[in-house]
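S.K.: Mind looking at a prediction? Sequence and model below.
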Amino acid sequence: MDKLGTYVLPISVVCLVAFCVLRKVPVFDSFVCGAKQGLKTAVGILPTLIGLITGITMLQASGALDLLAKALAPLTCRIGLPSAVVPLILMKPVSGSGSTAVLTQILQQYGADSLTGRIAAALAGSTETAFYCIAVYYGSIGIKKTRHTLPAALLGDLAACLVAPLAVHLVFYA
């Protein structure tokens, strides 16, 4: 049963190709056409991603992220969020890999079974990389105005910030 996972992808590909052959779809031509479209999409969103990554790097390198985290710490402590998770809250909407690095630092410093570690893990799992997703998905189809997407995504992140400490306390400390 453990080896079933290693065969799922190859079996899926074989089934897909067989289905296409039965339906008389030119498999290789369709693949090449899709690859061309994917490459065009990647090139189209590249400037947005470069700008986003540059902005993240500048925030981290300048210390602005740490200053903002210190400024928000008194507010977050009132709602039960340890000040150590504030950088995670600020990083998660912008960068998945950056927030994973912050989460790793929190877990190494405080431990996975600590209150801070558990709240950080709950936040990491319940929030989204909103700016990255909007840049990639909207950029790939050429949408310039995001309308209500960003406020809704950030509102969801805010809800997670309010509920995560409560959930951790109820599950682990009640």
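M.R.: Now that the structure is in, tell me what you want to look at.

S.K.: Only C-alpha atoms from now on, for both contacts and neighbour counts.
M.R.: Noted.

S.K.: Surely Leu72 touches Val86?
M.R.: Yes: between Leu72 and Val86 there is a contact under C-alpha atoms under 8 Å: 7.4 Å.

S.K.: Settle it for me: which of these two has more neighbours?
M.R.: Val86 (23 against 15; other C-alpha atoms under 10 Å).

S.K.: That one: what's it in contact with?
M.R.: 69, 72-73, 76 (C-alpha atoms under 8 Å, 6 or more residues apart in numbering).

S.K.: Name the SS class of it, please.
M.R.: helix (DSSP: H, G, I helix; E, B strand; the rest coil).

S.K.: Equivalent analysis for Leu81, please.
M.R.: coil.

S.K.: Which residue comes closest to it once chain neighbours are left out?
M.R.: In this structure, Leu81 finds its nearest non-sequential neighbour in Pro165, 6.2 Å apart by C-alpha to C-alpha, 6 or more residues apart in numbering.

S.K.: okay, now the one you found: neighbour count?
M.R.: That count, for Pro165 with other C-alpha under 10 Å as the rule, works out to 22.

S.K.: okay but it is in contact with Thr76, surely?
M.R.: No: applying C-alpha under 8 Å, one finds Pro165 not in contact with Thr76, separated by 10.4 Å.

S.K.: let's bring in a second one:
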Amino acid sequence: MISYIIKGIIPILIFSIVTYGIIKKVKVYDCFIEGVKDGIALSLRVFPYILAMLVAVNLFKESGALKAFINLAAPIVSFIGLPPEVLPLVLIKPLSGSGALGVYTDIVKTFGPDTFIGIVASIIMGTTETIFYTISVYLGSAGVKKIRHTLWAALLTDFTALIISLMVARAII
């Protein structure tokens, strides 16, 4: 019974919205078309920011700069208890969600999901944000030029999530 509800949740939701609109005497189809137009316009405004972020992430990865930075930072991250194998995820996640997913998949395939490294990577994936992507896309498309304290607050939040993920993973293992 529950599986039928889960499979039918989107049609049920659409039917509910259309029914509510008809009851409230709203031109549902016209509103839908207007929303699609707005969505396409938003996509066109956001696309350059997404493209720039994807190019920057790929340049960083393919140039070897990421690997060099990991080798340089390995002693420091080992000091705080972060496995150096997770460092690429920590560095890529603020830049690109899809890049981070690729790195995460690599970590889980190599070390397993139930190892300390796999658990730390899983918690980081679930608790951190694609900061630079989010800032560039959302604030860029909204025309915000001065981000003020947004970047520093987001970086501090990600660092806190990193420390907490290490503590939780140690408690689990």
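M.R.: In hand now; what should we look at? From a predicted model like this one, the values you see are computed outputs, not experimental measurements.

S.K.: circling back to that earlier point, which strands or helices does the one helix or strand the residue nearest to Leu81 of structure 1 maps to pack on?
M.R.: Assigned by DSSP states H and E, Pro165 of structure 1 belongs to helix 149-172. Under the contact criterion of 3 or more C-alpha pairs under 8 Å, 6 or more residues apart in numbering; DSSP states H and E, helix 149-172 of structure 1 touches helix 115-126, helix 130-133.

S.K.: If you rank the contacts of Val86 of structure 1 by neighbours, which is first?
M.R.: In the contacts of Val86 of structure 1, the most neighbours by other C-alpha under 10 Å go to Ala69, 20 neighbours.

S.K.: Residues touching stretch 54-64 of structure 2, excluding its own?
M.R.: Against stretch 54-64 of structure 2 from outside (C-alpha under 8 Å, 6+ apart): 66-67, 92, 95-96, 99.

S.K.: So among the residues you listed, which ones count as buried?
M.R.: Buried positions within the contacts of stretch 54-64 of structure 2, assessed by neighbour count (16 or more other C-alpha atoms under 10 Å), are 66, 92, 95-96, 99.

S.K.: Take those residues and keep only those in helices.
M.R.: Judged by DSSP state H, helices contain the following of these: 66, 92, 99.

S.K.: Name all residues that make contact with the first one.
M.R.: I take that to be Leu66 of structure 2. 60, 88.

S.K.: Ok, the second one next?
M.R.: Listed by C-alpha under 8 Å, 6+ apart, the contact set of Ile92 of structure 2 reads 57, 99-100.

S.K.: Please apply the same query to the last one.
M.R.: If a contact means C-alpha under 8 Å, 6+ apart, then Gly99 of structure 2 has 57, 92-93 as its contacts.

S.K.: how close does it get to Val55 of structure 2?
M.R.: For Gly99 of structure 2, the distance to Val55 of structure 2 equals 11 Å [C-alpha to C-alpha, to the nearest Å].

S.K.: Repeat that for the second one.
M.R.: For Ile92 of structure 2, the distance to Val55 of structure 2 under the criterion C-alpha to C-alpha works out to 13 Å.

S.K.: just checking, what packs against the helix or strand containing Pro11 of structure 2?
M.R.: Secondary structure assignment for Pro11 of structure 2, by DSSP H and E: helix 9-23. On a contact count with 3+ C-alpha pairs under 8 Å, 6+ apart, helix 9-23 of structure 2 meets helix 28-62.

S.K.: between the helix it packs on and helix 9-23, how big is the angle?
M.R.: 140 degrees (axes from the mean of the first three to the mean of the last three C-alpha atoms, to 10 degrees).

S.K.: Quick check: helix 28-62 of structure 2 compared with structure 1, mean distance?
M.R.: Taking mean C-alpha distance after the TM-score superposition for structure 1, the mean distance separating helix 28-62 of structure 2 from the aligned residues in structure 1 is 0.8 Å.
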